[in-house]
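Participant: Okay, structure incoming, though there's no sequence with it:
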């Protein structure tokens, strides 16, 4: 009786291993996505704090319209640098694939409010898509998605 059950555990393990690996990698990717979104929102808040203190040059009392680098002593470029690189003049982004072109800064002049919006295309660690087994090259699911974070501040 004992010899007929030989190897059953190995067969069961080989059947369950792909499912267990898929579950483990999926859990890891979801955790990584949540961490990166949390990091992105913190980066936007830090840049917002910097911009809130520099958007009104020489304490004129209102945000310049249009708000650009020449009207606020490079505050737009510096804010984008702080958001993407962590400090002014950085070269390595804090999140892979994030650039200053992903950052949009808009002004609401009547309220002296400034909104910073970031569009970040999150990419999974283990590839950009999941192929559908045996259905050809055309049948695949894109696993990347867009993360958007925004922060509205009132200039001081």
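Facilitator: On my side now, so go ahead. Predicted model, so just to flag it, every value in this text is computed and none were measured.
Participant: hey, let's count contacts and neighbours off CA atoms from now on
Facilitator: Will do.
Participant: Sticking with the residue positioned nearest the centre of the chain, tell me its helix or strand.
Facilitator: In the chain, the C-alpha nearest the mean C-alpha coordinate belongs to residue 120, at 4.5 Å (CA atoms, centre = their mean). Here residue 120 sits within strand 113-122, counting by DSSP states H and E.
Participant: Run through who's touching that strand.
Facilitator: 33, 44, 48, 52, 63, 97-98, 102-108, 144-155 (CA atoms under 8 Å, 6 or more residues apart in numbering).
Participant: Strands of the protein, residue ranges please.
Facilitator: 103-108, 113-122, 129-131, 140-142, 145-154 (DSSP state E).
Participant: Check it against this one:
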């Protein structure tokens, strides 16, 4: 005698494929977001290290013992910006920047008080997918995120 009732295998056919179709775009978007967040943290860490290196460089060069005060001349400022962007005081070999798109215009060097120097790097992180999301109405939504790295060191 045959039992009538629910046949589980026929009712479940194709269900796994539909679950995959629904969840795969969400998982892909989540993985892209994690990847972009990791890339942003890597670039921020690179900016922090670059500002520390530039701060160390300018702090060791800025103090003028003859005058007994800071001496931030144009050459030292230019070399400090190059250290922050390229890692070296002069860039004759065309080294790439520490972070893609970083220029010497993003670096600010200034005296703080009578014995300290400040190096500040302001950089806009742009995700891989683009700089803005298109809008159906109104203006586009910008995706750029400003990363700031500031170091203050005592001149030696």
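Facilitator: Nice, thanks for sending it over. The structure presented is a predicted model; accordingly, all values stated were derived computationally and were not measured.
Participant: what's the TM-score for these two chains?
Facilitator: Here the TM-score for the pair of chains, by TM-score structural alignment, normalised by the length of structure 1, is 0.84; 146 aligned residues with a CA RMSD of 1.8 Å.
Participant: what about the equivalent of residue 102 of structure 1 over in structure 2, neighbour count?
Facilitator: When structure 2 is aligned by TM-score structural alignment, residue 102 of structure 1 is paired with residue 106. Close neighbours of residue 106 of structure 2, defined as other CA atoms under 10 Å, add up to 16.
Participant: what do you get for residue 90 of structure 1?
Facilitator: Counted with other CA under 10 Å, residue 90 of structure 1 comes out at 13.
Participant: circling back to that earlier point, tell me which residue of structure 2 lines up with the residue nearest to the centre of structure 1.
Facilitator: Under TM-score structural alignment, residue 120 of structure 1 pairs with residue 123 in structure 2.
Participant: Please apply the same query to residue 55 of structure 1.
Facilitator: Looks like residue 55 of structure 1 aligns to residue 62 there (TM-score structural alignment).
Participant: OK, contacts around the aligned residue in structure 2 for residue 44 of structure 1?
Facilitator: Under the alignment by TM-score structural alignment, residue 44 of structure 1 pairs with residue 51 in structure 2. Going by CA under 8 Å, 6+ apart, residue 51 of structure 2 touches 84, 119, 120, 121, 149, 150, 151.
Participant: Go through these and say which is closest to residue 140 of structure 2.
Facilitator: residue 121 (26.6 Å; CA to CA).
Participant: excluding its backbone neighbours, what's nearest residue 71 of structure 2?
Facilitator: Once flanking residues are discounted, residue 71 of structure 2 sits nearest to residue 62: 5.3 Å by CA to CA, 6 or more residues apart in numbering.
Participant: angle of the lengthiest helix in structure 2 against strand 116-125?
Facilitator: Using DSSP state H, we find that the single longest helix of structure 2 is helix 15-62. Angle of helix 15-62 of structure 2 versus strand 116-125, following axes from the mean of the first three to the mean of the last three CA atoms, to 10 degrees, is 150 degrees.
Participant: any idea of the angle helix 15-62 of structure 2 forms with strand 145-154?
Facilitator: 30 degrees.
Participant: Next, the mean deviation of helix 15-62 of structure 2 compared to structure 1.
Facilitator: Compared with structure 1 after fitting, helix 15-62 of structure 2 has a mean deviation of 0.7 Å; criterion: mean CA distance after the TM-score superposition for structure 1.
Participant: Mind putting the strands of structure 1 into TSV with distance to residue 15 of structure 1?
Facilitator: Listed next are the strands of structure 1 as TSV, based on distance: least, CA to CA, whole Å:
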stretch	distance to residue 15 of structure 1
strand 103-108	46
strand 113-122	32
strand 129-131	20
strand 140-142	24
strand 145-154	31
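Participant: mind checking which of these is nearest residue 28 of structure 1?
Facilitator: Closest among the strands of structure 1, using CA to CA: strand 113-122, at 14.3 Å.
Participant: Now the closest one: buried residues?
Facilitator: 113, 114, 115, 116, 117, 118, 119, 120, 122 (16 or more other CA atoms under 10 Å).
Participant: OK, contacts around residue 112 of structure 2?
Facilitator: Counting by CA under 8 Å, 6+ apart, residue 112 of structure 2 has contacts 118, 152.
Participant: The same query, at a cut-off of 10 Å, please.
Facilitator: Counting by CA atoms under 10 Å, 6 or more residues apart in numbering, residue 112 of structure 2 makes contact with 70, 118, 152, 153, 154.
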